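> from the sequence below, what's the structure:
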Amino acid sequence: MSSLLRKAAKIYQDHGFLDLAYRGSRFLASQILCEVFNIPSRKIGVYNGVSVRKDVLLRPDDVHPSYEKALINQIRNTVETGEKIVVIGGGNGVSTTVAARRAGVSGQVISYEGSEKHVKIVRETTVLNKISDRVTVKHAIVSDAYQLFSEAGTASRIEPSALPECDVIVMDCEGSELDILRNMSVQPRAVIVETHAFLDSPEHKIRKELSKMNYSVVDRGVEDKQAGVYVLSALYNRDGE
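This next block holds a predicted model:
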């Protein structure tokens, strides 16, 4: 989870209004300069080992080794070679790329992203990282859009019950995770889900729902403790135990 609104809120909370205003003015200034002088407004940054063409030109920090650290660690620890992965919430394409790398050339990833702007970024990221041949990026909202990076545009809407069969499902969907868990019909080997307490999808509710579905949580990562954002990895108990 790394939306512009969340970042702005965190800057305001940690550093105050003046720092938020300063950073915001730098962002706007860089956009104006790029437009006036016809300079490319984006450059390639490295987000937890994944190349993403996203950074504003005047931002000096283009390497982010801890980007989505908890979520990415869970994907790296869970996905196995040859598996089919469904990612709900493509974002900048980092989780999609990491999943595709872990699944290898014999694996497959389907990534759903509801934001019109970010679906293009996800597709571009898969090309930059040379894994586009085994990734399908869909401009679609699964369940309801609680919070998107930008306008949905022509995004289609997919019911959780229509999600395809897969081995691992990754949810970074900004508050939609509870509804998806309650209504999906597939039973993947593993579920990786980011909880959002401030969007009424807190950890205890997610754990309860996973238990009802016969999943056992085997790992837990902390993304943002203050906001109640944790990442849970759960495995399906196929023997019913």
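> okay, CA-based contacts and neighbour counts for the rest of this
OK.
> quick one: the helices in the protein?
Under the criterion DSSP state H, helices of the chain are mapped to 4-15, 17-36, 69-78, 94-103, 116-128, 177-183, 203-212.
> ok, longest strand in this structure?
In the chain, with assignment by DSSP state E, the single longest strand is strand 215-224.
> that one vs helix 203-212, what angle?
Strand 215-224 and helix 203-212 are oriented at 160 degrees to each other (axes from the mean of the first three to the mean of the last three Cα atoms, to 10 degrees).
> tell me which other helices or strands strand 215-224 touches.
Judged by 3 or more Cα pairs under 8 Å, 6 or more residues apart in numbering; DSSP states H and E, the packing partners of strand 215-224 are helix 69-78, helix 203-212, strand 229-236.
> Proceed likewise with the subsequent sequence, for comparison:
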Amino acid sequence: MNADIPAIIYQQLTAPFRPLGRNATLNGVRVESRTIWTDEVLPDAVTKFVVNDEPAYEYQYVRGLSDVCSAGSEVTLIGGGEGVSTVSAAEMVGPDGFVTTYEGGEDQVRAGRRTLQLNDVQNARIRHAVVGDDVSLRSNKGNADVVPVSDVAESDVLGIDADGAEFSILRSLAGTGQPPERLVVEHHAVRNDGEVVVEFDRDEVVSLLETAGYEVTKEYCDARGANYGKDAEIILVCEHNTV
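As a prediction, this is how the structure comes out:
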């Protein structure tokens, strides 16, 4: 029996009642999650597919972005999720900077755009597009554009939170004429239906970074892990050797 079945059933049964709930806050960013009171009292194994208040959400990835984003920076993010990293990066770069996020999943694009509205963010946009391989989108990609890595590489900072697509993205970066000055790369194993489809391989990621001309300057490990704590997760902060 799939251990996630109780969580899936709970999410489906409570979905009609969530418009009566409240917005959640993830790492200080408001999102349209619509939590209800039962989320607070039931075990995590049952509520894990429901977004509740979570101060540490994407903490290490956002921390990595804060290391390389500054006022006025042009930032590109591959992978948008709930829009938390987009809002956080937009705050870091300020009104003179801009953040463009590429997200392949239809549901995540809608959620991310709503998050921008809830947080009154004017200096960011979320584009419905796949960059690199669509290894593990969290919802249907629908009519998402397919954008080559070369089209998104010309920025001060590139953040990659692409659930397995980081390998193809980094390979493509090696051939771009004007690579981003700084990278933040999140890496962990990827699972589909509980099965590992992309293995955790730090050495391979670092090798691809070096081939593309980058040096890892900082490394963070998310203590919570990925895939609900089943797998290790690292965030690599990198600088191009031409900087």
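> which of the helices and strands packed on strand 215-224 of the first structure is buried the deepest?
Highest mean neighbour count of those: strand 229-236, a mean of 22 (counted as mean count of other Cα atoms under 10 Å).
> how much does it stray from the second structure?
Mean deviation of strand 229-236 of the first structure relative to the second structure after superposition (mean Cα distance after the TM-score superposition for the first structure): 0.8 Å.
> which residue numbers in the second structure go with that strand?
Under TM-score structural alignment, strand 229-236 of the first structure corresponds to residues 233-240 of the second structure.
> show me the contact partners of that stretch.
Under the contact criterion Cα atoms under 8 Å, 6 or more residues apart in numbering, stretch 233-240 of the second structure has outside partners 60-61, 64-65, 67-68, 179-189, 213-223, 225-226.
> could you rerun that using 7 Å?
With contact meaning Cα atoms under 7 Å, 6 or more residues apart in numbering, stretch 233-240 of the second structure is reached by 60-61, 64, 181-188, 213-222, 225-226.
> please indicate which of those residues are buried?
Using 16 or more other Cα atoms under 10 Å as the burial test, those include 60-61, 64, 181-188, 213-216, 222, 226 as buried.
> picking that back up, what's the longest strand of the first structure in contact with?
With Cα under 7 Å, 6+ apart, strand 215-224 of the first structure has contacts from A70, V229, Y230, V231, L232, S233, A234, L235, Y236, N237.
> list the contacts for I78 of the second structure?
In this structure, I78 of the second structure makes contact with T101, Y102, E103, V131, G159, I160, D161, A162, judged by Cα under 7 Å, 6+ apart.
> kindly indicate which of these lies nearest L26 of the second structure.
Among the contacts of I78 of the second structure, D161 lies closest to L26 of the second structure (Cα to Cα), at 16.6 Å.
> what does that closest one correspond to in the first structure?
By TM-score structural alignment, D161 of the second structure lines up with D172 in the first structure.
> wait, that match sits on T195?
No. D172 of the first structure is beyond contact range of T195, at 8.1 Å (criterion: Cα atoms under 7 Å).
> what residue of the second structure matches up with V193 of the first structure?
Aligning on TM-score structural alignment places V193 of the first structure opposite V185 in the second structure.
> I figured its match hits I160, correct?
Yes. The pair V185 of the second structure / I160 is scored as a contact, 4.8 Å apart, by Cα under 7 Å.
> residue contacts, R157 of the first structure?
So R157 of the first structure contacts A140, I141, V142, S143 (Cα under 7 Å, 6+ apart).
> with that, I have no additional questions.
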